[in-house]
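Undergrad: sequence first, predicted coordinates after that:
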Amino acid sequence: MEKRFISLIRFRVAKAQYLNMGLKFKKLLISFFSVFIILASFGLGNYFGKSQCKVCPPEEIDFSLFWEAYHNLQEKFVDKEKLDIQKMIYGAISGMVKSLEDPYTVFLKPEESKRFIEDVTGTFEGVGMEIGIRKGQLQVIAPLEGTPAQRVGLRAGDKILEINGTSTVDMIVEEAVNLIRGPKDTEVTLTILREGWEKPKEFKIVRDIVEVPSLKWEVKRPASGYPDIAYIKLYQFSEKASFDFSKAAIEIMESPCKKIILDLRNNPGGYLEVAQDISGWFLERGEIVVIEDFGGKKEQKIYKAQGPSQFLDYPIVILINAGSASGSEILAGALRDNRGILLIGEKSFGKGSVQELEKLKEGSSLKITVARWLTPKGELIADKGLEPDIEVEMTEEDYEAGRDPQLDKAIEVIKNL
C-alpha cells in the first residue's frame, strides 16, 4: 500500500509537473509568437516606409542633437514671430554646406536658383565682372571688356569689402551677385581694397546691359627685320567664341603674320567645350587638353584636341594674370604642357573645379563641386593657379600711364622665337 500510495503521489506530481510544463511552454510559445509579430510588423513597416519615402534619413547618423536644439528654440526663444521654419531649414542646409569650406559648393534658395539659371542661359543687366572667393575673401576675378566695371577702373584681384554698405564677410558668391546685379541705369556702390592701398575706396557704378565680345585680333609690327605678329585677345569662352575664333584664324592664315601672342588676361573662362575647340587649333589631334579628376570616385575623364591643328607650327607666347581663370587656365596649361609654350605675366586665379547643379524641392538647388581640373601633365589648377615662366608685374603707374609692360615683354620674347 505504501509503495502504491507513493507511486500515486509521484504520478500525480509528475502529471502536475507535466501539465505545468505544458502551460509554461504554451505561454512561451505565445510570447515568442507575439515578439515575432511585433518584430515582423516593425520590419515590414520599416521596409514599406523606406520604399515610400523619396529621400530616407540615413540610419547611421544620429540627428538627436539637431532636434534637441530645434525643440529648445521652439520652446524658449523669446521672439516667437522670428521662428520662420522655412528660413531655419534653409539656414541649416547652408550651414551644412559651408562646413565643407568650398566656395563653389553652395545651397541656392529658390530665388537665388532662378537667378543663377538666368545668368547662365540669358542676358542680364549689371556691372559686368566675374567675381569669386579666394582665401575667404570676395574679390574681382576679372572686369569684362567694355562694361561699367571696366570703365570705372576695377581690376583683377580687387577685394570687395562691402556692397551698398553691406559687409561681404561670410557672403557666398551668389548672394553677392544678387546684390550687385540690378536694372540698367541704377547705381551700386562697392567698397574696394586693392593691394598697395592703405585704405579702401568706394566705387559708384551705374549698371547697364552687359554684352561682352568673345575676342579681337590685330597685327603687331615689331622693329624692322622682324615678321608681323598676330595679337589675339580672348575675352571669354562664350558660346560664339568657337565660331569667332575660326573666323579670326582664317584671317590670320591669310595675313603675313607667322607668330602669335595669345592674350588670356582677365578672361574668366566659360564653356569647357569652347576651350577644347580653340586648343585644337594649336595642338596635334589627340593630344590631351585637360583631365577631369573625380577624387577617386570614378575614372578620370580625358578631353583631347580635335584639330584642325593649323597653328601647330606657329611660334606662340601666352599672356596671363590674376584674372585668367577656368577655361583660360585650361587652354594655357594645355599649350604649355604639350608644346612648352611660355606663359608671361602674373600668376593665374586658380579656378580649376567642376560644378554640377542639382535641383531640389520647391525650386531650390545645390551647386556641388564634383571634380577638379588637371593639366595634361597632372598639375592641379584649383587654388594654385598657373605660374608664369616670365613674371612681369603691372604697376599702378603702368595702368595710369596706359603702359603695358607685359605685352611689351611678349613682343620682345616672340621676336626671337
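TA: Received, thanks.

Undergrad: from here on, just use CA atoms for contacts and neighbour counts.
TA: OK.

Undergrad: and stretch 256-273, what's buried?
TA: 257-270, 272 (16 or more other CA atoms under 10 Å).

Undergrad: contacts for that stretch, please.
TA: Stretch 256-273 is contacted from outside by 130, 141-144, 156, 219, 227-239, 314-328, 410-411, 414, using CA atoms under 8 Å, 6 or more residues apart in numbering.

Undergrad: now the buried members of the residues you listed.
TA: 130, 141-144, 156, 228-238, 315-328, 410-411, 414.

Undergrad: tell me the secondary structure for residue 96?
TA: helix (DSSP: H, G, I helix; E, B strand; the rest coil).

Undergrad: state the distance from it to residue 162.
TA: 25 Å (CA to CA, to the nearest Å).

Undergrad: and for residue 212?
TA: 25 Å.

Undergrad: the more surrounded of these two?
TA: Neighbours were tallied for residue 212 and for residue 162 using other CA atoms under 10 Å; the higher tally belongs to residue 162 (19 against 14).

Undergrad: ok but residue 24 is inside a helix, no?
TA: Yes. When three-state DSSP is applied, residue 24 is found to be in a helix.

Undergrad: what's the burial count for it?
TA: 12.

Undergrad: what's the distance between it and residue 65?
TA: Going from residue 24 to residue 65 by CA to CA gives 45 Å.

Undergrad: filter the contacts of stretch 256-273 down to the ones in strands?
TA: Judged by DSSP state E, these include 130, 141-143, 219, 229-234, 316-320 as members of strands.

Undergrad: presented hereafter is structure B, for comparison with structure A:
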Amino acid sequence: MGTVRSTRQTTAFRALATAICLTTLPGLTAAQEQAPDQDVILEGTANGQQVQIRLPDPEEQLPLEDLRKFTEVFGRIKEAYVEEVDDRQLLESAIKGMLADLDPHSTYLAPKEYEELEESTSGEFGGLGIEVGMEDGFIKVITPIDDTPAQKAGVQAGDLIIKLGDQPVKGLSLEEAVNLMRGKPGTTLSLTIMRETENAPIEIDVVRDVIKVTSIKSRLLEPGYGYVRITQFQSETGNEFRDAIRSLADDSDGQLDGLVIDVRNNPGGVLQAAVGAADALLDEGLIVYTEGRIQSSRLRFSATPGDIIADTPIVVLINGGSASASEILAGALQDHHRAVVMGTQSFGKGSVQTVIPLDETHAIKMTTARYFTPDGRSIQARGITPDIEVRPARFTEFEGQPFFTEADLSGHLENGDGEDELNSEQRKQQDQNSDANESHMERDFQLRSALNLLKGMTIFQNKQDDGDN
C-alpha cells in the first residue's frame, strides 16, 4: 500500500510540475505541430491583445530527467521523512537551496529577512553590528561596523566565527547564523572566534543592541586638512558626504589643503551612494559600470560637472574590510587620478545583488552583474590595490633626551632675521603639543601616513606655484 500511495503522489506532482512549466499567458494555445528542429510557437490573447511567443528548442530547456528527479525526491520526502513536512516548507527549502548554491550573496528573503534588509539600508537595525559572509562553512567577519557592540567588544575584520553561543556554526546557512546573532537588545552572545594572530580559539562576549549606523563622520585633523569617515553607504550618504566636505572647507577659511577619505572596514551598501560620493569629487567621466546577462543589469554611471574641492589633494584609506561600494569609490578616484589610494588590498566584493520582490512579503536577492572601474578593472575577487601600501602598525616614539642646541649656548650669535629662537626647553614644549595632537588622531599609523603625504603634496604644489610666479 505504501508503494502505491507514493507512486500516486509522485505521479500527481509530476503532472502538476509539467502543467506549470507549460503555462505561459492566459488564452495561449499551441500552434500546429512543428518539425522537430523548429521552435514551438504559442499564440493567443493577453489583456485583450493578440500575442505570439516563440519558445526555445526544448532540448535547451530543463532536461525532463532532472525534473523527474526533483519530483521524485519531493515525493519520497513527503512519504518517508521521519516527520510530516509541509509542501510549502519543502518548496521554500528548494528555492533557498537553488540560490545558496550560486554564490555567497544570493539568497531567498522570507518576510523577516526582507524586512531586515530594508532596515539595514536605512541605517537602523538590531543585532551585533557586523557584516558577515560564508567561508568553508564558517561565518567570516567582513568588517565590524563603527560604534557597534561588535567593534567595541574587539571583533575584527577577517575573524572566523566557529560557534555562536553553544551552537557550532558548521552546517548552518548564512541566514540561520544571522538569525542567531540577532536578538533582544541587552542580551549577550558569546562568539568563539579563530583569528590568524592567535594560536587557539578565543571567546568574545557581545551585548546585542539596536544598531544605529551614522554614515558620515568628519573633523579637521589639523588646520586646513580634513578627514571624512564613511562607515557605510546608505541612501543619503552622497548628500551627507558633500555637506561634510563643505563644512570642513568653511572651517578652513573656505579652502582645504588636503582631504583624507577613510573607507576602511566599510562593508559597502547602496550603489547610488558611492556614485554620489565619487561624483562630488569628479568633473566628468565614467564612475563605474556593471556587466550582466540581462539588459537591466548593464548600467553605466558618469560624473556630472563640478568638483566641490577642485585641486585639493585627496588620500583614500582602504583595507581588507573595504568592500563593494567602498571599492567603487576608491577605484573611480584612483582611475581618474583624483586621489592617492593608501592602505592594504581591499576585500574584492565586486558583484551586484538585485532584490526581486516575489510578492508583498517575499523576495529573492540574486547576483545579476559584476562591477568594473572606469578603466575596466573587475573588482570581483581581486579588490583595489593601493597606490601606496601601508600596513597597520603600533606607533611608539623613542623617549630620548632633548638635544642641546645652539640657542642654549651662553652668548650665542643671534638669529639676525628677527625670527624667534628655539632652545631645548622650547623644543620640548613643541614636542608635547605635537604629542597631544597625535593623541587626538588616536595614533593611527595609516591615518598619520595619509596626513604626512598630504602635507608633502601641498608643500610640493606650493613650491611649484612659487616657481611659476
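TA: Nice, I can see it. Model, not experiment: these values are computed from the prediction.

Undergrad: quick revisit: hmm, which two among the ones in strands among the contacts of stretch 256-273 of the first structure are most spread apart?
TA: 130 and 229 (29.6 Å; CA to CA).

Undergrad: quick one: what's aligned to residue 245 of the second structure in the first structure?
TA: Counting by TM-score structural alignment, residue 245 of the second structure corresponds to residue 249 in the first structure.

Undergrad: which helices and strands sit right next to the helix or strand harbouring its match?
TA: Using DSSP states H and E, residue 249 of the first structure maps to helix 241-253. Secondary-structure packing of helix 241-253 of the first structure (3 or more CA pairs under 8 Å, 6 or more residues apart in numbering; DSSP states H and E): strand 215-220, helix 272-279.

Undergrad: check the mean deviation of the last one from the second structure.
TA: In the superposition with the second structure, the average deviation recorded for helix 272-279 of the first structure is 1.6 Å (mean CA distance after the TM-score superposition for the first structure).

Undergrad: can you check stretch 67-75 of the first structure too?
TA: Counting by mean CA distance after the TM-score superposition for the first structure, stretch 67-75 of the first structure comes out at 3.3 Å.

Undergrad: starting at the chain centroid, how far to that stretch?
TA: Per CA atoms, centre = their mean, to the nearest Å, the displacement of stretch 67-75 of the first structure from the mean C-alpha position of its chain is 34 Å.

Undergrad: then stretch 438-453 of the second structure?
TA: Relative to its chain's centre, stretch 438-453 of the second structure lies at 25 Å (CA atoms, centre = their mean).

Undergrad: next, the distance between the ends of that stretch.
TA: One end of stretch 438-453 of the second structure sits 16 Å from the other (CA to CA).

Undergrad: neighbouring contacts of it?
TA: So stretch 438-453 of the second structure is contacted by 221, 225, 260, 315, 317, 342-343, 390-395 (CA under 8 Å, 6+ apart).

Undergrad: what of stretch 235-250 of the first structure?
TA: Contacts for stretch 235-250 of the first structure (CA under 8 Å, 6+ apart): 144-145, 212-215, 217, 264-272, 274-275, 277-278, 327.

Undergrad: and what of stretch 127-147 of the first structure?
TA: 103, 148-150, 154-161, 168-173, 180-181, 205-208, 210-213, 235, 266-268, 322-325, 349, 383.

Undergrad: buried members of these into ChimeraX, please.
TA: To isolate the buried ones among those in ChimeraX, judged by 16+ other CA under 10 Å, type:
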select :103,148,149,150,154,155,156,157,158,159,160,161,168,172,173,180,181,205,206,207,208,210,213,235,266,267,268,322,323,324,325,349
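
Undergrad: and the contacts of stretch 127-147 of the first structure, which of them are in strands?
TA: Reading strands off those with DSSP E, I get 159, 160, 161, 205, 206, 208.

Undergrad: ok, the last one - contacts?
TA: It refers to residue 208 of the first structure. 125, 126, 127, 147, 148, 183, 184, 185.

Undergrad: quick check: the second one touching residue 188?
TA: Translated: residue 126 of the first structure. No. Residue 126 of the first structure is not in contact with residue 188 according to CA atoms under 8 Å; the separation is 9.1 Å.

Undergrad: next, show the common contact partners of these two.
TA: 180, 207.

Undergrad: more crowded one of these two?
TA: The residue with more neighbours, out of residue 126 of the first structure and residue 188, is residue 126; 27 against 19, by other CA under 10 Å.

Undergrad: residue 446 of the second structure maps to what in the first structure?
TA: Match for residue 446 of the second structure (TM-score structural alignment): residue 406.

Undergrad: chain center to the host helix or strand of its match, what's the gap?
TA: Assessed by DSSP H and E, residue 406 of the first structure sits inside helix 405-415. Distance of helix 405-415 of the first structure from the chain centroid (CA atoms, centre = their mean) equals 33 Å.

Undergrad: average offset between it and the second structure?
TA: Overlaying the second structure shows helix 405-415 of the first structure at a mean distance of 1.8 Å from the equivalent residues (mean CA distance after the TM-score superposition for the first structure).
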